[in-house]
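>>> Any chance you can model this:
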Amino acid sequence: MNFSMLVVKTINELRSELNKIDDSSDVGLVPTMGALHQGHMSLLEKALSENKKVVVSIFVNPTQFNNTEDLEKYPKTLDNDVDLISSISKNIIVFAPAVAEIYHDKVKTKIYDFAGLDKVMEGEFRDNHFNGVGTIVETLFSLVKPKRAYFGEKDFQQLRIIQKLVEIQKIPVEIIGCEIVRENHGLAMSSRNERLSKTIRQNAAFIYETLKIAKYKFGMESVLKVKDWVAKQFDNSADFKLEYFEITDVETLTPAKNKNIDIKYRAFIAVYVEGVRLIDNIAIN
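Down below sits the predicted model:
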């Protein structure tokens, strides 16, 4: 581990470090679950360019996993993460608490009304997931009190949920969405990619290629025809199993049935391969 990098593991240590900052109103936060990659680094670089001080949290949050096995398999690579962060800047506070530090003796999820944003796509297949996300993000906001917080658009539904969280809880933080960072062949960068075999990781470019063609088809064909076409691509694939493909209104995330020229749409996909669940999305108009 790079010991010149500041890593704090308790809330008291975090508060102590934040209190040392001259202008505590100019702090950026990048919440992560660790197993960092270049997608996270792009968030950190943006945060560093816009804030005097940056906090990155590394915390595998149990309340957002509805699958215990998925939680257990989630990679934990703190030493490597700290080395990667320090290669960008040493002017970053790494907050890496234990579960007991955040939830004390009871891991409990807060329940929110996200106005339906949490009921489709990820919410449909991952029960209570977004209440878990809201719980940890609200906790981090209350601890760090950042001026700005940075989230990747790969988890676009999560980004919309967090924007709604800030609105309903009246939290004074600016939420900044950052573009998806992709591997050279197009696969959206994700900590889960590390669990894929080398061949499948290359072949997983198929997911983004399918999204790009769906975007092209959306310009000429109905929503239903585009969805049918995507389903057929996966029916013909031996390795990749489609969990969902959805085209929604960007604002409400309501699945589209017909096209409306006044609405911005986005296409979302979730796929299983080698027991690993991958998600991606693309703006389509």
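
>>> from here on, contacts and neighbour counts on C-alpha atoms
Fine.

>>> And for E124, the neighbour number?
12 (other CA atoms under 10 Å).

>>> got it, and K110?
Residues near K110, counting by other CA under 10 Å: 14.

>>> Tell me which residues touch it, please.
K110 makes contact with N131, G132, G134, T135, according to CA atoms under 8 Å, 6 or more residues apart in numbering.

>>> Another sequence for comparison is provided below:
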Amino acid sequence: MRVIRTIEQLREALEYLRGGGHTPIGFVPTMGYLHEGHASLLRRAAEQSGTVVMSIFVNPLQFGPNEDFAAYPRDEARDLALAEREGADIVFMPSVEEMYPQAIRTTVSVSVLTDRLCGASRPGHFEGVATVVSKLFGIVQPDYAYFGLKDAQQVAVLRRMVSDLNMNVKIVACPIVRENDGLALSSRNVYLSEEERRQALVLSRSLREVRAALEEGKVRTVNEAKAMLQSVISSSPLAVIDYAEILTFPALEPLEGNSRLLEADGELIIALAVKFGRTRLIDNNVFTAKEVHALV
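Here you go, the predicted model:
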């Protein structure tokens, strides 16, 4: 495994690999502090691609003025050990100065899809994500790029960016990886106190209970499902709800409150963002009415 810190050296390394005959390049962009969720992306990339490139870069553009850029957890030695163990061929670890050598004047913005959910709560976040990912795609020129569905809105935004800008890369969305008790893996879980960590289990529990209520016919409409979500989450005293929404996926369009969920076409997403103390966690479930009907 090679660790590369400059754009020029990465391009030279990839050009050399391509010169030996085209090998599909799988790319896993991350902000580091890797966990089993990232490991699953690397394994999926290794299955599909001849060369696996991972980037580790904490991108300042996607942090708001009161967010945790400086405090965001970092552990280079641990990250590199995991990347090597899971089959990364190249790890690209640029500095902020390498990625942004001058004040940036060009950004990428995806409209409408970023108006709600995390986009409404974190203005400018997805512009920062789209900008850095488009830069990384230009540098790496991958055939496939792998992202976890825990950040489902990010997946939707990047798929639309790739489609609208005719980028020659396929976005591969991979399932959420959870702890044995159901908590979705996140680098930010390290911020949780023991009690906050215990109460955060209400996120996955609320998703399971709403799905079960749909299957049993106890919940039928969007409004009923949202009310149940909020009720279950609010049973945790430390939980402060940012949003608990049900939208179409990947268009992220709202549904009429009285519409019946099991009559909807296409994919739907139940999306949550909840704060426990100073830590904001997200979780979701993407499903189709057909899947729920099959379980009834």
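
>>> got a winner among the contacts of K110 of structure 1 for most neighbours?
Going by other CA under 10 Å, G134 tops those with 24 neighbours.

>>> Look at the counterpart of T114 of structure 2 in structure 1 and give its secondary structure.
Matched to structure 1 by TM-score structural alignment, T114 of structure 2 sits across from D118. Secondary structure, DSSP: H, G, I helix; E, B strand; the rest coil: D118 of structure 1 is coil.

>>> correct me, but D118 of structure 1 touches D127?
No: using CA atoms under 8 Å, D118 of structure 1 makes no contact with D127, being 9.3 Å away.

>>> the more surrounded of the two?
D118 (23 against 16).

>>> With adjacent residues omitted, what lies nearest to that one?
Sequence neighbours aside, F130 is the residue nearest to D118 of structure 1 in space, at 6.3 Å (criterion: CA to CA, 6 or more residues apart in numbering).

>>> now do I92 of structure 1
Here the residue nearest I92 of structure 1, using CA to CA, 6+ apart, is V54, at 5.1 Å.

>>> The one you found maps to what in structure 2?
So, by TM-score structural alignment, V54 of structure 1 is matched to V52.

>>> for I171 of structure 1, same thing?
Per TM-score structural alignment, I171 of structure 1 is aligned with M167.

>>> Next, please give the residue ranges for the strands of the stretch 51-200 of structure 2.
51-56, 90-92, 144-148, 170-174 (DSSP state E, counting those that start in this stretch).

>>> Show me what the second one is packed up against.
Using 3 or more CA pairs under 8 Å, 6 or more residues apart in numbering; DSSP states H and E as the contact criterion, the neighbours of strand 90-92 of structure 2 among helices and strands are strand 2-4, strand 51-56.

>>> okay if I get those as CSV plus distance to E267 of structure 2 and mean neighbour count?
Putting those into CSV (distance: least, CA to CA, whole Å; neighbours: other CA atoms under 10 Å) gives the following:
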stretch, distance to E267 of structure 2, mean neighbour count
strand 2-4, 39, 16
strand 51-56, 29, 25
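
>>> quick one: which of those strands is nearest E194 of structure 2?
strand 51-56 (28.0 Å; CA to CA).

>>> Mean deviation, that closest one versus structure 1?
For strand 51-56 of structure 2, the mean deviation from structure 1 after alignment is 0.5 Å (mean CA distance after the TM-score superposition for structure 1).

>>> angle of that strand against strand 144-148?
50 degrees (axes from the mean of the first three to the mean of the last three CA atoms, to 10 degrees).

>>> contacting residues around strand 51-56 of structure 2?
23-32, 42, 45-46, 83, 87-94.

>>> For L71 of structure 1, state which of the contacts of K110 of structure 1 is nearest.
G132 (12.9 Å).

>>> What is the burial count for V133 of structure 2?
19.

>>> do the same with R208 of structure 2
R208 of structure 2 has 15 nearby residues by other CA under 10 Å.

>>> Which residue in structure 1 aligns with it?
Per TM-score structural alignment, R208 of structure 2 is aligned with K212.

>>> on that earlier part again, can you tell which of the helices and strands packed on strand 90-92 of structure 2 is closest to E98 of structure 2?
Going by CA to CA, the one of those nearest E98 of structure 2 is strand 2-4, 11.6 Å.

>>> residue range for the closest one in structure 1?
Against structure 1, strand 2-4 of structure 2 falls on residues 6-8 (TM-score structural alignment).

>>> and that stretch, how far from structure 2 on average?
Averaged out, stretch 6-8 of structure 1 is 1.0 Å away (mean CA distance after the TM-score superposition for structure 1).

>>> top helix in structure 1 by residue count?
Longest helix in structure 1, counting residues (DSSP state H): helix 129-144.

>>> Please list the residues outside that helix that contact it.
11, 14-15, 18, 27, 29, 31, 55, 61-66, 109-112, 118, 122-123, 158, 161-162, 165, 171.

>>> Could you check how far it is from the centre of its chain?
13 Å (CA atoms, centre = their mean, to the nearest Å).

>>> SS state for the counterpart of D283 of structure 2 in structure 1?
Correspondence of D283 of structure 2 to structure 1, assessed by TM-score structural alignment: D280. Recorded secondary structure, D280 of structure 1: strand (three-state DSSP).

>>> from what I can see D280 of structure 1 touches Y208, true?
Yes: D280 of structure 1 is within contact range of Y208, at 7.4 Å (criterion: CA under 8 Å).

>>> okay, and the common contacts of the two?
A188.

>>> Now do the same contact list for N66 of structure 1.
R126, D127, N128, H129.

>>> closest to P146 of structure 1 among those residues?
For those, the nearest to P146 of structure 1 is H129 (23.6 Å; CA to CA).

>>> Near the closest one, how many other residues are there?
21.

>>> what lines up against it once you look at structure 2?
So, by TM-score structural alignment, H129 of structure 1 is matched to H125.

>>> if we can go back for a sec, using a markdown table, lay out the helices and strands packed on strand 90-92 of structure 2 together with distance to L268 of structure 2.
Shown next, in a markdown table, are those (distance: least, CA to CA, whole Å):
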| stretch | distance to L268 of structure 2 |
| --- | --- |
| strand 2-4 | 40 |
| strand 51-56 | 30 |
